[in-house]
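Enquirer: Sequence isn't available, so here's the structure alone:
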């Protein structure tokens, strides 16, 4: 987490000979490697704002084009000024992962090979790699081996895809074929969602015509866990098709819903249970954290991101559905020009809401092959230990309050003294976040949690090592010391 005010201008790549059309690929490799190698010497924040970057890129469409290497040099010279170093060891702003170089390299090949991964006949390699990677993924997550895995862009589309399968399945049980006949006149579906569910769940429900607001909210505890007794009580009062959406890893606290109790309540209504496990489902890869997820393997569907703990590049998530037929019914597509399919063939486009799609299973295969089961376990264990250490260090400082039980990789913190009200604590917390971003050694985010505005520390980047826990804690304590030293921060004004 070394700080540098500016990495300096990047030299342009030139070629001694007249470039051919493929030289641009080598140029991209050189630029990318140079950027990644120099990342730790850069400040952990963008150098220019969005408005400034609009000015940097503002120009009329050229009448004549330029050679590819020159265009790439120009993109790098302009674009790097506004990059947020999300693969920096001090990046704790959001739960994103760090796109390991292996995953990035496999992603380059994915683009260079230019495969449409819609069918096994259009790209035998893409379909075969997805099939093998699916089995590995289910194995490392200790989920049912018979489940179908769709390779989607991320957990938002993963939730959408799995819930599309759920919508069709629960309506078929009620005698209605929603996949063919739509929702007009269909029996109403009751969707149960915890009070602290992630916003992407509500987006998925909106996309599906089930409504962002037309949900039955279930009470949650002080860590954001769904209260199973409240769910059971509400389910006892209703009949008809039902879907229960649970959470593995609350986005602020990292908490896990009580899956076994929820599943027991859901079984009384024959409800479909879905798990939004964008990052928290990876806890199942580590024996010490797997107990947090006890019972989750008995759910009907799951959504999880590869571009979080597996460290694949972005555009990597998984929709996992126990009943393959329900997923096929929701996602399959047919046209006369499409190839015939066999009963046992993997048809990637029958598992996701896309026809033309990139072979995004390749980076997943490469990362699982590189890490192996033990490597994934070690990643989860390392990051959770770092989060605990940061919480221990900063929680011992006067006026620093670790708000959550640090059960995984998430730490949320508020700043202030007993005489400060919530508005003043918010101002102090925002001041600490701003100071840290200005200093540029680490990048942290902010969020509302209950009545407080908190600083979020999300530990999930591959580059983050145990020593970074001490450096991050030092920076946070130092920033708080500077903010709290201001006369206005000691006691409320007036």
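Expert: Here it is on my side, so go on. None of these values were measured; they are calculated from a predicted model.

Enquirer: okay, CA-based contacts and neighbour counts for the rest of this
Expert: OK.

Enquirer: Who are the packing partners of the helix or strand harbouring residue 170?
Expert: Taking DSSP states H and E as the definition, one finds residue 170 inside helix 155-173. The helices and strands touching helix 155-173, judged by 3 or more CA pairs under 8 Å, 6 or more residues apart in numbering; DSSP states H and E, are helix 178-181, helix 199-207, strand 242-247, strand 272-276, strand 301-305, strand 317-321, helix 324-331.

Enquirer: same thing but 10 Å
Expert: strand 148-152, helix 178-181, helix 199-207, strand 242-247, strand 272-276, strand 301-305, strand 317-321, helix 324-331 (3 or more CA pairs under 10 Å, 6 or more residues apart in numbering; DSSP states H and E).

Enquirer: And here is the other one:
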């Protein structure tokens, strides 16, 4: 049932928002006191959401109450200190608060006409992102949903640019009859890169996959010769080991001849804003970059940034002016996949303004220090740490595949933490990702203590 517009109902609207805010504050206040992953009972209770669509509708207060009482209990505490899964950061309070205010505005953040406020704030956020990451200052910056959508956008721009140099306007003429475009990428390219290639019509069997070393980095000697028809895709932060492709050596081989070089830096690119910057030496020579906000910058889900050195290629591939909605090439709707969009750059602006350059560096460096503390503790407890822990990823294996899987399941079921399993070099392992601003030494020590107890628990060693 639609609310009416009288004064009494305006008070009801404000009361409803206040109730939701009260419940949200209570959820945040209780972080650390509930299971990191919801119990089986809490998950089973979610079946109560399985209602038939009502004919007349329920009152607003009961809807928010149901969402909180069942949903909050069934939510994962990824906004906490002891969640170590999927390289997901908690949300900085200022970023969450800024997002709430932008939601109250409810502006379409596609152009400055739709929202002068969001356009002004996102323009500053774009400038600051280029500044803190020290990337070419005249690059185009788009604020998108994820590295997945962002990679589709930047690779579309890459193809547009490469084909334009070969005398083909793909935006107007399409792909039928177009010159061939090669793709050279790491054999350990992230799944979002593979997905973007599929969506754009680059068959995975046509990609020239380059072998990697024992750390998951591209071996420069294995790179094939490239030319102006080639898109090269590199990684800043391999998803298991956290390692970086040797950018300087690779750029020396491909920069002068490749048509385009893209860097997938969903979390690793933030190392450039810290004392670990040397890991990214040479990355500035690329043509495009993707990086997430909801990972290491600790902005709310979902938040990502695309950066393209050649603004004309981005706008040519992604331009979406309509007769009723014209704008400049640098409008967000012309740099991202979204035409109708929320202002995802506002939480990024709030985080950068509040943290400053020193705060971003501290966030990255604290996480890296914690990761090394975890690695040392687990090594001492009898685990095998499989990576060099150059950043925030700790890749671990117990004595056998069966024991590794048992420990992951037990840790996840404990409610005291959550991290995910993975496969490394053909065998089970698990991956601890430290990304939250909330994680402190006591959280690290609690994780090490739990895993130390689990590895000491008798089990079937023959697995």
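Expert: Cool, the structure landed. Fair warning: this is a prediction, and the values are worked out from it, not measured in the lab.

Enquirer: Can you show me the helices along the stretch 201-350 of the second structure?
Expert: Remark: helices assigned in the stretch 201-350 of the second structure by DSSP state H, counting those that start in this stretch are 247-254, 311-318, 345-381.

Enquirer: now the stretch 1-150 of the first structure
Expert: 23-37, 50-57, 68-79, 101-113, 124-140.

Enquirer: TSV for those helices, including mean neighbour count?
Expert: Shown next, in TSV, are the helices of the stretch 1-150 of the first structure (neighbours: other CA atoms under 10 Å):
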stretch	mean neighbour count
helix 23-37	14
helix 50-57	12
helix 68-79	16
helix 101-113	17
helix 124-140	19
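
Enquirer: Throw the ones you listed into a markdown table and include distance to residue 174 of the first structure, thanks.
Expert: Below are these laid out as a markdown table (distance: least, CA to CA, whole Å):
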| stretch | distance to residue 174 of the first structure |
| --- | --- |
| helix 23-37 | 54 |
| helix 50-57 | 50 |
| helix 68-79 | 53 |
| helix 101-113 | 42 |
| helix 124-140 | 30 |
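
Enquirer: just so I know, which of these lies nearest residue 401 of the first structure?
Expert: helix 50-57 (32.5 Å; CA to CA).

Enquirer: That closest one vs the second structure, average offset?
Expert: Helix 50-57 of the first structure, aligned to the second structure and superposed, deviates on average by 4.5 Å (mean CA distance after the TM-score superposition for the first structure).

Enquirer: and what of stretch 166-173 of the first structure?
Expert: Looks like 0.6 Å for stretch 166-173 of the first structure (mean CA distance after the TM-score superposition for the first structure).

Enquirer: now that stretch: which residue numbers in the second structure?
Expert: On the second structure, the counterpart of stretch 166-173 of the first structure by TM-score structural alignment is residues 158-165.

Enquirer: Now do the contacts for the residue nearest the centre of the second structure.
Expert: Centroid-nearest residue in the second structure: residue 292, 3.9 Å away (criterion: CA atoms, centre = their mean). Shown in contact with residue 292 of the second structure (CA atoms under 10 Å, 6 or more residues apart in numbering): 88, 143-148, 150, 264-270, 298-299, 301-306, 348.

Enquirer: Apart from its neighbours in sequence, what residue is nearest residue 335 of the second structure?
Expert: Using CA to CA, 6 or more residues apart in numbering and skipping the chain neighbours, the partner closest in space to residue 335 of the second structure is residue 142 (5.3 Å).

Enquirer: Give the aligned equivalent of the one you found in the first structure.
Expert: Using TM-score structural alignment, residue 142 of the second structure pairs with residue 150 in the first structure.

Enquirer: residue contacts, that match?
Expert: 130-131, 134, 158, 161-162, 303, 317-321, 327, 331, 347-353, 361.

Enquirer: next one: residue 22 of the second structure
Expert: Contacts of residue 22 of the second structure by CA under 10 Å, 6+ apart are residue 16.

Enquirer: That one matches what in the first structure?
Expert: Per TM-score structural alignment, residue 22 of the second structure is aligned with residue 30.

Enquirer: Which among the helices and strands packed on helix 155-173 of the first structure is found nearest to residue 440 of the first structure?
Expert: strand 301-305 (27.6 Å).

Enquirer: Mean distance of the closest one to its aligned residues in the second structure, please.
Expert: Looks like 0.2 Å for strand 301-305 of the first structure (mean CA distance after the TM-score superposition for the first structure).

Enquirer: The second structure: matching residues for that strand?
Expert: The aligned range for strand 301-305 of the first structure is 288-292, by TM-score structural alignment.

Enquirer: Equivalent analysis for stretch 203-214 of the first structure, please.
Expert: With TM-score structural alignment as the criterion, stretch 203-214 of the first structure aligns to 195-206.

Enquirer: neighbours around the residue lying closest to residue 174 of the first structure once chain neighbours are set aside, how many?
Expert: Spatial nearest neighbour of residue 174 of the first structure, chain neighbours left out: residue 241 (6.8 Å); criterion: CA to CA, 6+ apart. By the measure other CA atoms under 10 Å, the count of residues near residue 241 of the first structure is 21.

Enquirer: In the second structure, what residue corresponds to residue 241 of the first structure?
Expert: Using TM-score structural alignment, residue 241 of the first structure lines up with residue 229 in the second structure.

Enquirer: Roughly how far does that match sit from residue 166 of the second structure?
Expert: For residue 229 of the second structure, the distance to residue 166 of the second structure equals 8 Å [CA to CA, to the nearest Å].

Enquirer: shared neighbours, these two?
Expert: Shared contacts of residue 229 of the second structure and residue 166, counting by CA under 10 Å, 6+ apart, come down to 179, 180, 181, 259.
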